[in-house]
Structure formats: structure tokens, C-alpha cells
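sharing a model prediction with you, sequence too.
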Amino acid sequence: MTEINTLLEQSKDLVQQLLDAHEEFEKDKLQEIFASLEAVEIAHLLESIPDSYRGRLWQFIDEDKRGDVLVDLCEVARRSLVDYLEHEDVVEAVANLDSNDLAEMVDSLPNDLGESIRSSLDYHGLKNLEATLAFPEGSAGRLMETEAIAIRSDITLETVLRFLRKKEAIPDHTVAFMVVDRNGMFMGELPLSELLTRNPSRFVSEVMNEQALSIHPEMTQTELAVLFRERDLVSVPMVDDEGKLVGRVTLDDMVDIMHEEADHQILGAVGLDEDEDLFSPIIPSAKRRLFWLGINLGTAFLAAWVIGLFEGALDKIVALAVLMPIVASMGGIAGSQTLTLMIRGLATGKISGANSRWLAYKEIAISVISGVVWAVVVGLVSYAWFNDYRISLILGAAMIINLLVASISGFGIPMIMKRFGIDPALAGGVVLTTATDVVGFVSFLGLATVFLL
């Protein structure tokens, strides 16, 4: 059994143990289960049990883990949990969070609870929180950490080593120390490896990396995720418009962003939010799904109306009713392939104005090849079935037309939506399905009406 399978089995066992202990209200067992887990594991466990159990189990989680547990919960599960808790319990749990995590809490929790959290902070804590919240949502600034070590360039490595020994600890994910001048302007980085291997009498300015990468707070989190992935970064300094060091972003936050991006692409394709809570109450879950189901119903009525326009042809030639779903289905699948690749490419920054035209040519060429190949196949099958070469030719022609339109739609829809600020992962599938259904029915039934009646 692989390691991942072992972890999955352990997770299933933990869920069962937790539910059994909750049923019997075995306090010692419940405390033992939570004490053995990290915060992220506790969050995963809470998301794996019914919503109504979470509030009752909160008391058995170690107090020093509660803040991180709230951070690691998806937004819907987090809001649901705090509904069962006293405001004082939530405020106490988040008291020691970093400003970026605290900003996420304030943004996702009810306004009155957010105000309670603000009121509990001291001057510096409130100042850091407001500074983080001032950055646009979805920007790198929302992920900024101020806990980092900055050193001056005009001191020796021995001085840096003495300083670190006095501190006795360095922040997590530190592989280099940020170097600044007297005014706090970012100058570069001193890699930890250089600090440990170079002559201690040398100055920081002599061994630091002056070409070190830095980012601006308004860089998007998606762009930053691409940067971390392509450069294999562990952390990156953040500077303001004047080049002054303001903080850093670390790998642990970027892993969360990458995970959210992956969830968004998967769940968005069916009209669900990446924060969808599997065990949330029935009514709120139903409300979140009703909208996209309604949109889908509207597109289904549109397709039905198009079919109704050719009612006469369908009444006279039954074979058309049998074969027309094939055209729409093949168009939908082909378009979905292109749409998925486009959404993925846009999310990873691989598609831009410079290469989009070449990609469009490629997708159109693929659709023509696929259309011709499958037109021949369905034509032969339909001829063997209905013994009418005219239906076979019309079916093949409609297949080529719809696959071509599907490819163009799969390419163009996300590009247009992106330009207008609409998320293609959430709405692209609905628009694409409508396009391929309507074009598929119109091309097949329209050609049949012209040439068979």
C-alpha cells in the first residue's frame, strides 16, 4: 500500500473514531484524537463530519491550535463553525495569528465578529491588519508576512551570526535574510548558505545577492503562484512603490493558493465555489446550487426552442431525432477539451496576446481533423443503420461544423470573459454548452430541412 493510500485509510479511521467518541461523549478520547493532530489535520477532520457536530467538538481542540484550525478551514465551514461559538472564543482563538491570516478571518467572518476582532488588537496589531486589508482582494499584499529578519549591508557576517545567536530562532521558511539600507530600502538578500560558509570577517555587502527577486504588493496571487512554481521559491521579499521593504510571502501561503486554484477549476466547471462545504446544512447548500441550475435550465429551454423550430422535419424523418444528440454531444466534448486547456493556460500565465493567435490556429486545425475523422465514422454507422446516404452526409457535415464552432468557442469564450473580468472557470462551461447545443441542432436539422424535405 502506498503512503498516500495509508494516509487516506488513517483519515477514514479517524473520522469513524471521532464520530464514535462523539456518540458516546468520551471526553478523554476526543481530547486524545485532537491532541495527536496538527491544525491542518484537525481542519480536514472537521470538514469530514456533519456541520452540527463541529461546534460541540471545538472545546476538545487545544487552545494554541484553534486559530490555525480556523485559518485552514474552507470559508463556508469556517462561517458555519463560528455560528456555534461565542464571539469571545473566536477572538481569543485568532489573537496570535499573523496579519495576513487575521485579514482572511476578518474578511470571511460576519461584520460584528470582525469588529470584535479589531477591538481586541493593540495599536501595532490593528495597524498591521488595516495595512493588509488595504491591499486589493486577490493581491499578493493580502499574503504578506511582516515576521522576517532584515539586516544592514554595512555589517560583517560575524555580527549577523551574533545577532542570530541572541535571537535563538529564525522565522520559518527562511533561506535568506533580506538586506536593507539605513532607510529600509531593499538592496538584496544574504543566502543562509553564504552566511554559514564565508569568512565571518567579510561584510554583508560583499557576499549578498544584489539581483535577488522582489515583488510588489499589487501583484495578483495567481501570478505569484506561477512565479513560486517556476522559480522554486521558498519565500520572496515584498517592496512598495519606492522600493522599501514591507514584508515577504512564503511557500506555505502559496501552497494554499495553488490548492484553491485547482479546486476552483474543478468545482467552477459545474457551478460550485471552491469553498463548498461537503457537510454544510442542506438549505444553504441548496441555495448556492440553485442559481447555476437555473442558468442551465434556461439554456436547456433555448436548445428545446431551437429543436421546436424543426418540428416538421422531425415528424417526417424519425432518424433525425435519433441522431441529433450525437452532433451536440460530440461538440460539447470537443469544446470542453479546448475550454479546459484554455482555463488552465490562463491560470498558469502561459497564454498571452503574443501566443494566442498560434494557439487559435492549432485548436482550429485539431477540430477540422477531428471533425473529418469522426464525420466519416458516424456517416458509415448511420448508413448501416438507416441505409440512407443523404442522412449520412448531412450528419457528417453537421459534425464538422459543430466541432469547428466548439473549438472556436472553447478558445474564445475564456479569452472574452477574462477581458471583461468574468471568471471563465465558473461561467465558461454553461456558455459553451449552449453554443454547441444550439449550433449542433441548427446545423444538423437545418441541413436536413434543406436537402431532405
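Received, thanks. Numbering: from 1, shown residues only.

contacts and neighbour counts: CA atoms only from here.
Fine.

can you show me the helices along the stretch 151-300 of the chain?
Along the stretch 151-300 of the chain, counting by DSSP state H, counting those that start in this stretch, helices occupy 157-167, 192-197, 204-207, 221-231, 251-268, 282-308.

just so I know, which of those helices lies nearest D20?
Proximity of those to D20 was assessed by C-alpha to C-alpha; the nearest stretch is helix 282-308, lying at 23.0 Å.

which other helices and strands contact that closest one?
Taking 3 or more C-alpha pairs under 8 Å, 6 or more residues apart in numbering; DSSP states H and E as the contact definition, the neighbouring helices and strands of helix 282-308 are helix 424-452.

the helix it packs on vs helix 251-268, what angle?
Using axes from the mean of the first three to the mean of the last three C-alpha atoms, to 10 degrees, the direction of helix 424-452 lies 30 degrees away from that of helix 251-268.

distance from helix 424-452 to the middle of the chain?
30 Å (C-alpha atoms, centre = their mean, to the nearest Å).

for that helix, buried residues please.
Of the residues in helix 424-452, those buried by neighbour count under the rule 16 or more other C-alpha atoms under 10 Å are 424-449.

want to compare, so here's the second one:
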Amino acid sequence: MTDTDRTQSTARRLDTEDAQLALARVQEQLRRHAVVENISSHDSESDASDKVQVNLLQKQHEDALRTLVNDLHPADIAFILESLPKEERQLIWNLVRSEFDADVLLEVADWVRQSLIDSMDRADLVAATENMDADEIADLVANLPPDVIAEVQKGLTLKERAQLIEAMGYPEDSVGGIMDFEMVRVRDDVRLEVVLRYLRRLTELPDHTDQIFVVDRVDRLLGVLPLTALLVNDPDESVHNVMSTAYLTLNPHDDDAEAASAFERYDLVSAPVVDDRGRLVGRVTIDDVVDVIREDNDEQALSRAGMQEEDIFAPFARALRNRSPWLLLNLCTAGIAAYVASRFEDTVSHIVVLAFLMSIVAGIGGNSGNQTMTIIIRALAVGRVTSANAWLLIKREITVTFMVALLGSFVAGLFAWGISDSVPIALVMMAALIGNMLVGALVGVLVPMIRSRFGKDPAIGSSVLLTFATDSLGFFIFLGLATLFLI
């Protein structure tokens, strides 16, 4: 079955059943399979006919699972594998048809891919990878055994082998790491009719082909020929007269996140990749960019909590190593905040209501700082923060936070007055809330900017540092003001 046939056969299924529903059906079938397995393992004294019946039932459940899984799109199979515990994941993987192995391995997350590859024998791995494009093989190189890579390389042409070596030479988060080599290129001195005849001789166009690249004799990019221009112009017209010279190019060493921003900004479907000499070496397509955006968003969400991507069913020891460092740091920062509060024990013992109000000051300061931090991290991610506008951005966030704090402090002051029946306590509450929200804004702006300035991920651990600042300084400001003006 060709890729085109497979796409057509799965398109109807995708219209009627999403991945979550497919996962639920697989899990239900696995539950039934487990019940039969349990009966088989505990029913050793049954007669031969009962054992045959149980074995037949086991085979029926496996066949039902095999049919259910192999009727899905490879992306949905990958989703299901990522959502199952290791034992059930391995069972489903063994039922996937061999012709889907390559597609599933490319779709599945890195933290699952390695376990799937480890369970495959050498012959199956070679069979799965030998029909991949060079850029797809490069995506799997880090997970494949060296002897499998060597065997696959033997089956490549000289051109494909050179492409594989080139793709492996680029960093994972670069344009070169996501570009593919399958594209249509033509010369500028031919007529459109010649181009049309050339396209008709192809078995199929590369995915997401919205434009043809026009090159000279040494593959230097001269322009692009949109398919719309090819279809609506006179076939006798020259490519040179119809091609567009206003186009975006990427360099293999560009950051893939910057390429994703360019695709979003200019609504691109594909973009040529040229080297430093202007030679066309590949292209980036919208499906590659969507993967980059999704992965960056996932990494950013995890980084803010000080975590790395992991298998949701990973062994406890691995999960502990992933989660404990920043949690221990958070415990230390919480201890410092508690220590700060303990220094004002006399103040709290005299005015007990302060113990209830100080958590509001810390919480609102943290929430306000988190809003600011989210805006700054997003702006840094898309390249909108520069040395020219950094100070302006800081002043703006401080001003906005101050205006919000004035409104919020009035509400908090009314609440403090309502439960304490004391105007001085309400005023201290208002002043402390404004002060801590400004602290949160400063930390929310400066921490991501400073980390980015030194080449670090601005999202990693930022929320932990923000919580430390707004808790410790929030308690200090609130209880310090209370000590000065209320005692």
C-alpha cells in the first residue's frame, strides 16, 4: 500500500472517530484481554477442552485489537502508545502491522520511541527504516543501534547517503534538523508547458508542494514558481517571466523556532532552505513547523515547573529524578518565607488577623507576577524583546501592574476592614498588596530577561523563583509595615 492509498483509507476513519475515542476502545479491549489472560494463568487444572476455549478467546481478543489498531492513522497509533503503561504499550506495538512501523516511529514522542526500538529485532528495524527519506532517518539516528544505521546506509544511493550525512550534521533545534530534501526544482529558461509535462511524469508531488523552486545550473536559487501561477498562465510563457523573486529563504543553521515564527507571520506552506552560497539544499514545510511549535509549547510548559519531558508511566526512580530537584528548591524557598514570617511572631501574636491576611498578599503578588512572566516569556520566544525596547517594556509592565494594584488594593482593603473592623489594618493591607505586586512584576520581567541574556531557557524554574520572591518579600513587606504602624 502506498502512502497515498494509506492516507485515503484512513481519511474516512478520521472523520468519524478521534484519537481519544480510539484510545478508550483499545483500553476496553485490553481490559477484556487481561481478564482472559488472568483466567488462563489461574486455571491450570482445567480440562483440555476448556484450555482450548480459553486460548481461542485469547486469539479472538488479539485479533480484535489488531484490527482496531491497524485501522487507525499512524499518528493515532502513536497517541495510543504514548497513553498506555509499558506492558500494554508493548502488546499493542507487537500487533501493529510492519508497514506502519516507520510512520509510527516518526510520529511517537522521543520518550516512547526508544522503548519501541529496543523491543524490535535487527531485521524489523532495518525493514522499517530502509524506505524512509534521508531526513526521516536522521530523526531516528539517535535511537537506532549503530549496526542498523550502517545496514540502512548500504541501501542508500550516493545522493541519499550524502543527504543523510548532511542532515545528521545539523543541531536538532535548527532548520537543517527539520528540513526535507524532497522538492521539485526547474530551470528558469524553460516554458511552463515543459514544467507541466515534467510534473505529470512524477508518481506524486512531495507533500505540501505549493511552489516549485527555480534554480540555475549549480542549484543556486533564482526564484519560486507558485503552482497557481503555473496553472493560470499561458503554457508558452517562460518560467523566468512568471516566477516570483520575492520569497523568504531560511538558512540550515537558523533556529527552528525562528523559522516557525516566520511561517506564522507570513502564512507560509513551505519555504526554501539555502546555504551560505545561495544553493538550494532543502525545504521546510508547514507540518514540520507545526511539530516545532507543539514541542516548544510542551517544553515551555514543563520548563516553567522545572521539569523535563518524561513518560507518564516512567519508573518511579526516573520520575523522582525529574521532579525532585526543583521541588526541593521550592521547599527551601518556602522555608525561607516561613523564616521571614517567624521573625514577626510578636506582631502576629498581637494582631492575630494578620496571619489570615498575609497569605492574600503573597498569593495576589504571585498571580500578578505570573501574568507578567507569561507575557515576557512569550515575547522572548517569538523574538519581540530586544535591547532597544527592553527598558520600555519593563516600565510598561511596572506601570500596568501599579494601576491594577491600586484597584486590587482597594478591594483587599475593604475586605481587611470588614474582617478586622480596623482602618489602619486595611491601609497596611493596601500598601503591602501594592508593594508585593510590584515585586512580582519586577521578578516576572527581569528573571526571564536575564536568563535569556545569558543563553538560558527563560522558562526553566522561573515560577519557583517568582514564588520565592513574592512569598518572602510579601510576608516581609506586610508584617514589616504592620510592625511599624500597628504595634
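Structure's in. What do you need? Model, not experiment: these values are computed from the prediction.

sorry, back to before: dump the helices of the stretch 151-300 of structure 1 into TSV; add mean neighbour count as well.
What follows is the helices of the stretch 151-300 of structure 1, written out as TSV (neighbours: other C-alpha atoms under 10 Å):
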stretch	mean neighbour count
helix 157-167	14
helix 192-197	13
helix 204-207	18
helix 221-231	17
helix 251-268	17
helix 282-308	14
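
select, out of those helices, the one closest to E86 of structure 1.
Closest approach to E86 of structure 1 among these (C-alpha to C-alpha): helix 282-308, 21.5 Å.

next structured bit after the closest one?
Helices and strands here follow DSSP states H and E; after helix 282-308 of structure 1, the next one along the chain is helix 311-316.

in structure 2, what stretch matches that following helix?
Across structure 2, the stretch matching helix 311-316 of structure 1 (TM-score structural alignment) is residues 345-350.

just stretch 48-65 of structure 1 next, same as before
Under the alignment (TM-score structural alignment), stretch 48-65 of structure 1 falls on residues 83-100 in structure 2.

what of stretch 243-250 of structure 1?
When stretch 243-250 of structure 1 is aligned against structure 2 using TM-score structural alignment, it corresponds to residues 278-285.

ok, back up a step: to D68 of structure 1, which of the helices of the stretch 151-300 of structure 1 lies closest?
Distances from D68 of structure 1 to each of these were compared using C-alpha to C-alpha; the minimum, 12.5 Å, belongs to helix 251-268.

mean shift of the closest one relative to structure 2?
Averaged over the aligned pairs, helix 251-268 of structure 1 sits 1.7 Å from structure 2 after superposition, using mean C-alpha distance after the TM-score superposition for structure 1.

what is the equivalent residue in structure 1 for R321 of structure 2?
Under the alignment defined by TM-score structural alignment, R321 of structure 2 is paired with K287 of structure 1.

how about the strands in structure 1?
Counting by DSSP state E, residue ranges of the strands within structure 1 are 150-152, 176-180, 186-191, 235-239, 245-250.

count of neighbours near T16 of structure 2?
Counted with other C-alpha atoms under 10 Å, the neighbours of T16 of structure 2 add up to 8.

again with M324 of structure 1
Neighbour tally, M324 of structure 1, other C-alpha under 10 Å: 21.

who's in contact with it?
Contact analysis of M324 of structure 1 by C-alpha atoms under 8 Å, 6 or more residues apart in numbering lists 440-441, 444-445.

over to W111 of structure 2?
Remark: with contacts taken as C-alpha under 8 Å, 6+ apart, W111 of structure 2 is in contact with 309-311.

10 Å instead, please
Counting by C-alpha atoms under 10 Å, 6 or more residues apart in numbering, W111 of structure 2 makes contact with 82, 309-312, 314.

quick check, nearest of those residues to L427 of structure 2?
Taking C-alpha to C-alpha as the measure, L427 of structure 2 lies nearest E309 of the contacts of W111 of structure 2, at 45.6 Å.

shouldn't the closest one be in contact with L302?
Yes - in this structure, E309 of structure 2 is within contact of L302 by C-alpha atoms under 10 Å, at 6.9 Å.

in structure 1, what residue corresponds to T245 of structure 2?
Following TM-score structural alignment, the counterpart assigned to T245 of structure 2 within structure 1 is E210.

give me the number of residues near that match?
The criterion is other C-alpha under 10 Å. On that basis, E210 of structure 1 has 14 neighbouring residues.

the closest residue in space to it that isn't next to it in sequence: neighbouring residues, count only.
By the measure of C-alpha to C-alpha, 6 or more residues apart in numbering, the closest residue to E210 of structure 1 outside its immediate chain neighbours is G188, 4.5 Å from it. Other residues near G188 of structure 1 come to 22 when the count uses other C-alpha under 10 Å.

repeat for S452 of structure 2
Here the neighbour count serves as a burial measure; for S452 of structure 2 (other C-alpha under 10 Å) it reads 16.

again with V318 of structure 1
When counting by other C-alpha under 10 Å, one arrives at 10 neighbours for V318 of structure 1.

can you give me the helices for the stretch 301-450 of structure 1?
Listed in chain order, the helices found in the stretch 301-450 of structure 1 under DSSP H, counting those that start in this stretch are 311-316, 318-347, 356-386, 389-419, 424-452.

next, the buried residues of the shortest one.
I take that to be helix 311-316 of structure 1. Of the residues in helix 311-316 of structure 1, 313-314 count as buried by neighbour count, 16+ other C-alpha under 10 Å.

which residue is nearest the middle of structure 1?
By C-alpha atoms, centre = their mean, the mean C-alpha position of structure 1 lies nearest to E261, the distance being 1.7 Å.

that one matches what in structure 2?
Using TM-score structural alignment, E261 of structure 1 lines up with D296 in structure 2.

spatially nearest residue to its match, not counting backbone neighbours?
Nearest non-adjacent residue to D296 of structure 2, counting by C-alpha to C-alpha, 6+ apart: A257, 7.8 Å away.

hmm, back to that, report the contact partners of the match of E261 of structure 1.
For D296 of structure 2, the contact set (C-alpha under 10 Å, 6+ apart) comprises 173, 256-257, 290, 302, 381.

which of those residues sits closest to E87 of structure 2?
Taking these together and measuring to E87 of structure 2 by C-alpha to C-alpha, the closest member is L302, at 25.8 Å.

that closest one contacts W326, correct?
No - L302 of structure 2 is beyond contact range of W326, at 11.6 Å (criterion: C-alpha under 10 Å).
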